[in-house]
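Colleague: just coords:
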């Protein structure tokens, strides 16, 4: 706003025009700035948007927790143990049959490796030609090689290439082997090793020497002379039956069970697979935790503290109350059939042990009652996800997830609430803009009026001063 500090010649030195204009403009803006005005209303609405955003996130977590109780995977948990993990470790997939068997490990899997005779002098050119690397399997005694399905890899060696250059070219060829150079007192040696273990991961090195002989001790053919340690499968017995694996992991030997050979043993290692209810209990506890989180957030937002006489952000808000009631009613769902009919039957109870809800609406798990129910795990499973062969929505968890999914859907509760708040904020912004424009117009008009008034008064004051001067002059002539 322009300053009128220079005014006062026409209006009188005691007139504070700036304060007069500001007071008028502030009066126009009062619907924006006053308590419970538009600014405060927008802040409250944004706070409610944030609160319902938090509720949505918590309900989404709750829906996911209910979903885990409908998943077959969560109900098929198994525990796999080894009597000696120093020799054999074990894991099992959900649904694997309870079983027990003995394992003995004869040897671990090995990769093929080879080392050439020493080439001298060190770091000298090896000789021109072409190396070939073929992957396949060595078998029998003496060893015979059967090429695999992979294409033969050719490595061109120039007349100036050293053994380090050859190793680098082999590594860059992606031939299924790694190459390194060993330098000792005798010279340099080319070392090769398969990238994977097992008999089928063997290799054969060949050469076409530029000197015309592929078997002499001169030129590139020198890298063929040396020693080879052939690849080997891991070998074990399961209950006395021989089994083999290209790696130390036996993944397909026993259905649903994977055991890994750590080192050879002549004594039996007992592997056991049994039903594991801990995953079910963890999923039930996760559901309780997720429900209590959203319930607690709703309690805090809708509470009224009579001691401090302060209300929560959503105290009396029908939408928040309806959301909480919807979730609480969903907990009261009763299955029409089955050994267990309600949550309290499987140990999800109030702290007092009667009914499903504590005074604040939260849940807890009675571990003793739950463990007793899990003595018949199929009945507990049927309660949460419906009977086998039936519909998942027949079980408690399926019904509950259906309700939360509806709340979270595109046209559901949260989407509708978010849209209503967006519209309220849009109206608020429009009202603020309208009032601000009106205040600006009032300010503009007042500035113009006071400026004109000051100019007019200044002219009149000048005329009055002239008249006074003339009067004094007239009086002196009389």
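Modeller: Everything's here; your move. Quick caveat: nothing in here was measured; it's all calculated off a predicted structure. Residues are numbered from 1 along each chain as shown.
Colleague: contacts, neighbours, all on C-alpha from now
Modeller: Fine.
Colleague: doesn't residue 409 make contact with residue 415?
Modeller: Yes: here residue 415 lies in contact with residue 409, judged by C-alpha atoms under 8 Å, at a distance of 7.3 Å.
Colleague: Included below, for side-by-side comparison, is a second structure:
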């Protein structure tokens, strides 16, 4: 008899049922962990698709196109009507900018004031406070004055001359500066400043941006739109216009067409529909057992609860429209598809209604994205479930290590017993051989 073989055989028989139990438990937990990971990935894909619309540029259901580039850009907002506009950029908004020429070695006089009036405010610099300083000190006094409500002073050196450049911080007709000097006593430096004032160069005239609207936009007539900046926001409902270049007298007006971009809508929604259907398929595969095969998450309430929550939101789109009116259909398996004809009809009958219903503050996609957050947040449902399963797997690993130690002791006990039995048998055999 081989004591080692006998000890190993009995030890294996003792540990076999325990090994099977631990292996089954480990396989079950590992399968659940992998299944949750697959569902989480599909849910993350849905959340990403929803975020692209709810927190990105939104559902781009309308587009704006121009007959020529370079003059203007447009952003279409909710509520814009599908229409065609004729636009002529008469002028761009400008800031007021004036240059005063002074000698580089100019020094401030002992008395007098520099006054700059701007949009109802007045900036006054007492020249005596410069203590005979030069152009740098005058520039700094203007910029740092507590009365400065929007004037920037800088020094420009060109062609052997120094220019004190005064610029209004904002554009628009109201930003015209009224610059003057008062209170001098005849000093040469004050006279030089007066001369610079009377001969100053107007580099840029404060003016509003002007756009003419209408079929005769480039000529006489038409409706004139004004803005103190180069952006027109609100003058035409649903449109934000930014002008970048003025038309010449002989240029033709721009044609701006606002139209529903049906292909862009369908492309945006198809991504969400595809991600949602992939999630439904994954949950079904991981929770529904088939003949001869038990699903990893069979009977799992969390996964089924996730779908129930999303389906509940889908069943109540809100904003006074039904899911069918939005062009979204559901089949008997709970999967989604697009009805592009219904979607186009809503866009035609109620411009902007689709964006409000889907991506508005209480829109369907906004609420669906909110539904995903408790599951995917840093300490969300999936993270907690993964941690629980990992703890379970770690516990099985600990039990396996404890079993290995216990079985090693069992093996040593069996080995000792069979070794003694073998020694006793040999001694009996030797004794019997003496007779």
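Modeller: Right, received. Where do you want to start? This one's a predicted model, so the numbers in the text were calculated from it and none came from an experiment.
Colleague: Drop the TM-score for these two in here.
Modeller: Comparison of the two superposed chains (TM-score structural alignment, normalised by the length of structure 2) gives a TM-score of 0.60, and 384 aligned residues with a C-alpha RMSD of 6.0 Å.
Colleague: Check which helices and strands the helix or strand harbouring residue 397 of structure 1 sits against.
Modeller: Assigned by DSSP states H and E, residue 397 of structure 1 falls within helix 396-408. Helix 396-408 of structure 1 is packed against helix 38-70, helix 318-331, helix 377-385, helix 413-477, with contacts defined by 3 or more C-alpha pairs under 8 Å, 6 or more residues apart in numbering; DSSP states H and E.
Colleague: Mean distance between stretch 421-434 of structure 1 and structure 2 after superposition?
Modeller: Its matched residues in structure 2 lie on average 4.9 Å from stretch 421-434 of structure 1 after superposition (mean C-alpha distance after the TM-score superposition for structure 1).
Colleague: if we look at that stretch, which residues are touching it?
Modeller: For stretch 421-434 of structure 1, the external contacting residues (C-alpha atoms under 8 Å, 6 or more residues apart in numbering) are 32, 38, 41-42, 45, 49.
Colleague: for the residue lying closest to residue 262 of structure 2 once chain neighbours are set aside, what are its contacts?
Modeller: Nearest residue to residue 262 of structure 2 in three dimensions, chain neighbours excluded: residue 61, at 6.5 Å (C-alpha to C-alpha, 6 or more residues apart in numbering). Counting by C-alpha under 8 Å, 6+ apart, residue 61 of structure 2 touches 260-262, 264-265, 352, 354-355.
Colleague: What is the nearest of the residues you listed to residue 116 of structure 2?
Modeller: residue 352 (47.6 Å; C-alpha to C-alpha).
Colleague: Which parts of the stretch 51-200 of structure 2 are strands?
Modeller: 62-66, 72-76, 83-91, 97-102, 113-118, 121-126, 151-158, 161-168, 177-182 (DSSP state E, counting those that start in this stretch).
Colleague: I figured residue 273 of structure 1 was touching residue 81, is that so?
Modeller: Yes: contact criterion C-alpha under 8 Å: residue 273 of structure 1 and residue 81 qualify, at 6.6 Å.
Colleague: neighbours around the closest residue in space to residue 56 of structure 1 that isn't next to it in sequence, how many?
Modeller: In space, residue 56 of structure 1 comes closest to residue 414 once its chain neighbours are excluded; the distance is 6.7 Å by C-alpha to C-alpha, 6+ apart. Number of residues near residue 414 of structure 1 (other C-alpha atoms under 10 Å) recorded here: 20.
Colleague: any idea how far the residue nearest to residue 262 of structure 2 is from residue 67 of structure 2?
Modeller: Distance from residue 61 of structure 2 to residue 67 of structure 2, counting by C-alpha to C-alpha, to the nearest Å: 20 Å.
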